[in-house]
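1. Give the three-dimensional model of this entry:
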Amino acid sequence: MPPQRFREQFRQIQRSMPGVPLAMGPDDAGEFLYEKGVVLAREGEEAQIVEDTVRGHFRTLAAGAPDRVRRLGPAGNRSGVVRIQVSDPGEGDAGGDPAVAGALRALAAVEGRAGRRMITRNHVVHIAVNACPGDEPVPVARDARPNPAVAETDGEPGEDAARVLVVDTGLMHDYRSYPPLARTDGDAQVAECDDDGILQQYCGHGTFIAGLVAAVAPHTDITVSGALNDAGAVLEHEFGEKLFDAVEAGGWPDVLSVSAGTSNGRTDGLLGVDAFMRELRERRTLLVACAGNNGSATPFWPAAYADLPGYEDAVLSVGALRADGESGACFSNHGGWVKAYAPGERLTSALTGFETPVPYVYQHSTYDACRYGFDYACTCHHPRHMGMLSEDGASAKPDQVMFEGLAQWSGTSFATPVAAGMVVSHMAACGERDPRAARRRLLEAVDEFVDVRGAHKPALLPPTWRPVRVPAPTARP
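-> Here you go, the predicted structure:
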């Protein structure tokens, strides 16, 4: 992920999480964000081992440091983890946290003997356009059609319609003005606009996703959980709890669509969602999760659970195809843990402004060329706009646009609901009640494949999706 954009996003997320000091990791490399001065451990005996080991480690380094080691907050949550403070979060800057790194090193030998991980950073889990955006939404003409277009179906959905739960930001207040979402239910988006009436960044993300599911699979019971309403970012220890809350509010769904996650520099998952993932494995629910937009092969969780033993049928990890469908989008994560790709660049779906047009000010400036080195007209540099958070924003006025219903947006965030819609559409067409069996048979029946960075991967292409071919942009004057 290019450092400029990552740092812009860091400032944005930090503002959305007041009172939570954050650091970039590992060591200012810009791979993930985490809570300063705090680690996670499983509650119970392991938490005590972590406390004692870290306290002993710091006792050999600095007087007074062991006294800072203490548990934070109540235990007994369903995620099964506790936060342990290992240093003063106010010390140092955002370029890493030596105390947390030291605590991780102190437990390395103990973990080796135990044969399992016992300690981790408390990562920031974010919607997949957040700390690593594909792009920001782009207005479309008032008479534009959604892409994928809404599939034609006969009659009304029956009581046996598949249930899709989207865990994301909430629904915009006027979402029912978009006919495909008339039957969708869920949480409302919190604080859509700022005090000046400007649409806030990432608002409409959950509505856009729900619109894509409804387009690909109209006969679907869609519910949107606003668990990620705080600018689409939560701490890892909260994420597992929010997932439990979301699935238990209306019962475990057929398909759980999650366009959020984080990398953590490891290949064995997230400690904060371990309890949820083990519960998921025992259910019939299929988790469809985004691969992330870092342009990296580093595992992005929870999507990368698709590559762990025991989760092969329970998780479908989805990368994004470029607008013309010829390969992976420049921003899409990739690697063996990404099991399928779906259209995810320049999709058109519902955003907001159906009742009254809503202004939006761009936060990030586009680049002069693809930031990942691709040579097609990707969203890194087309269409051009100037953003207020960018380094050159101080000398140039950021661009403002108006949204009037539909918008165009890019990211693995949006490839994910397309894939989820294809799974439930397959269920409806084949009379299949098991979403995991539908996933398996859908992938077995795929006759379209794409080469993504040397790997031959299945492409999930909805029949109503139209490739978008964009001419090469002219250089910025």
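2. make it CA atoms for all contacts and neighbour counts henceforth
-> OK.
3. how far away is the nearest residue to T267 once chain neighbours are set aside from I209?
-> Nearest non-adjacent residue to T267, counting by Cα to Cα, 6 or more residues apart in numbering: P299, 6.6 Å away. Distance of P299 to I209, computed by Cα to Cα, to the nearest Å: 23 Å.
4. More neighbours: the two, which one.
-> I209 (29 against 26; other Cα atoms under 10 Å).
5. Alongside the first, I'd like the structure of this one:
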Amino acid sequence: MAPQRFHEQFDHIQRSMPGVRLALGPDEDAHYLYEKGVVLARDGEEARIVEDTVRAHFTETRGLLPEHVRRTGPETNRTGVTRIRVGDPAEGDDPVPHALRALRAAEDRGGRRLVSRNHVVHIAVNACPGDEPVPVPRSEPANPGAADGVHDPETAVRVLVIDTGLVHDHRSYPLLAHTTGDPQLTETDGDGVLHQYVGHGTFIAGVLAAVAPNTDISVLGTLNDAGAVLESEFGHKLFEAVDRDGWPDVISLSAGTPTEGTDGLIGLDAFMRELRERHTLLVAAAGNNGSATPFWPAAYASLPEYAGSVLSVGALRADGEAEACFSNHGPWVRAYAPGERLTSALTGFDTPVPYLYQHSTYDTCRYGHGYACTCQFPRHTGVLSEGRESTGGKPDQVMFEGLAQWSGTSFATPVVAGLVAALMSAYGQRDPRTAGARLLADTTDRVEVRGAHVPALRPSTWRPVASPAPALPA
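-> Okay, here's the model as predicted:
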């Protein structure tokens, strides 16, 4: 796929983490980001093995001083992870790949992975959603539309959305009247223009509330900073989220990362183990890399010990007939739901607010699909796009007055979280994992994705959206 947008987002995320030096994964197709000069290990004996092995390797083969290898995170914390510096990140050569190679022999002897990069977990993904939002008139209904039902505080299903925070006027949108959570920290820049990703969590909450009216939705602003957080911090933030209000019935998570391995994220080990022992169902986005590379934590759904506690979600295209071009795929994706050109609340209805597109659209689908996808339409010229200045291209600006159309597995995920919650309400089911399993078992709809026939979860209130006609040449 074309890497341009990924590199544009890399620069954007790097600016949001001024004290951290980031690097791109060595595999161009994997599309992960990580902290340069730092690795993660589990606390205790494993951290000591990592530290000693890396120090010996660097002093013997690379001439670095022993003090370059040191622990920079607490040795004991609830996440069970130690952050170890393995070199000076200001140097041009990244020491992390060398450190990982030095540890392979120790890992082989122990039969267990000891260390990993400190990945950047970000809104799903190309380090960004499938596209950027498009304004929709207030007169146009939400899609999925509002299902029948009322909010009953006594029986409402508790859903926790971990994302960007809520826009200040979100309760002006009727479907979000009962939604609570963290505010979006900063909505606009000094010129009053919306920041990128503002409204992402609000949009997700609106989709969820439309599919499942009898829900108590809480939106946490864990990903307020450019939609990204370091893996070493993410596990701690997840624990904070469930500690604050207790473990919910459902967690809707539209973020993650690919990795260089196939066994998950060391930084989430402790959280995932505790999740497994609770009743909570984690519904997680499969990611927007158009790739079969596992995307974590959604890919935990493919591990037998997590099969009942994690439900991974890919996106269907706007007509619902196949997967969206951007959607990740593979046997680790359990189900697909509408995720292209959905309509929900981006802001409330206080005042119109401008937005400048960050990315330019492409002449053809950047993933090689042949339908009129969101890679191409509607056309945008973006602020971040390379070469814009040389061609005189001016970034396109639009005005949002409440509703938006947006695409990504980020938004297929709350569709499925809502369907699980709606099934719980309809049948008086109090176990979300049983409800998730029943939802998959009862679904007869299938779509073909790369030769596999997979469950397609389409809410009854969802309307297929016709692809736009290509613009005629001037």
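6. re the thing from before, give the equivalent position in the second structure for the residue nearest to T267 of the first structure.
-> Aligned by TM-score structural alignment, P299 of the first structure pairs with P294 of the second structure.
7. For S407 of the second structure, see how far away its match is.
-> P294 of the second structure is 20 Å from S407 of the second structure, by Cα to Cα.
8. if I pick the corresponding residue of the second structure for E236 of the first structure, what's in contact with it?
-> In the second structure, E236 of the first structure lines up with E231, judged by TM-score structural alignment. By Cα atoms under 8 Å, 6 or more residues apart in numbering, E231 of the second structure lies in contact with 118-121, 265, 267-268.
9. Recalculate using a threshold of 7 Å.
-> Residues near E231 of the second structure by Cα atoms under 7 Å, 6 or more residues apart in numbering: 118-121, 267.
10. Ok, E136 of the first structure next?
-> Taking Cα under 7 Å, 6+ apart, one finds W409 in contact with E136 of the first structure.
11. On the three-state scheme, the aligned residue in the second structure for it is what?
-> Counting by TM-score structural alignment, E136 of the first structure corresponds to E132 in the second structure. The assignment at E132 of the second structure comes out as coil when based on DSSP: H, G, I helix; E, B strand; the rest coil.
12. Pretty sure the residue nearest to T267 of the first structure sits against G261.
-> No: counting by Cα atoms under 7 Å, P299 of the first structure does not reach G261; the two are 10.0 Å apart.
13. if we can go back for a sec, state the distance from the match of E236 of the first structure to P258 of the second structure.
-> Going from E231 of the second structure to P258 of the second structure by Cα to Cα gives 12 Å.
14. what are the ranges of the helices in the second structure?
-> 4-16, 45-61, 96-110, 200-211, 231-245, 269-277, 388-391, 409-427, 432-442 (DSSP state H).
15. and among those helices, the most buried is which?
-> The highest mean neighbour count among the helices of the second structure, using mean count of other Cα atoms under 10 Å, belongs to helix 200-211: a mean of 30.
16. In the first structure, which residues correspond to that one?
-> On the first structure, the counterpart of helix 200-211 of the second structure by TM-score structural alignment is residues 205-216.
17. That stretch vs the second structure, mean deviation?
-> After superposition onto the second structure, stretch 205-216 of the first structure sits on average 0.4 Å from its aligned residues (mean Cα distance after the TM-score superposition for the first structure).
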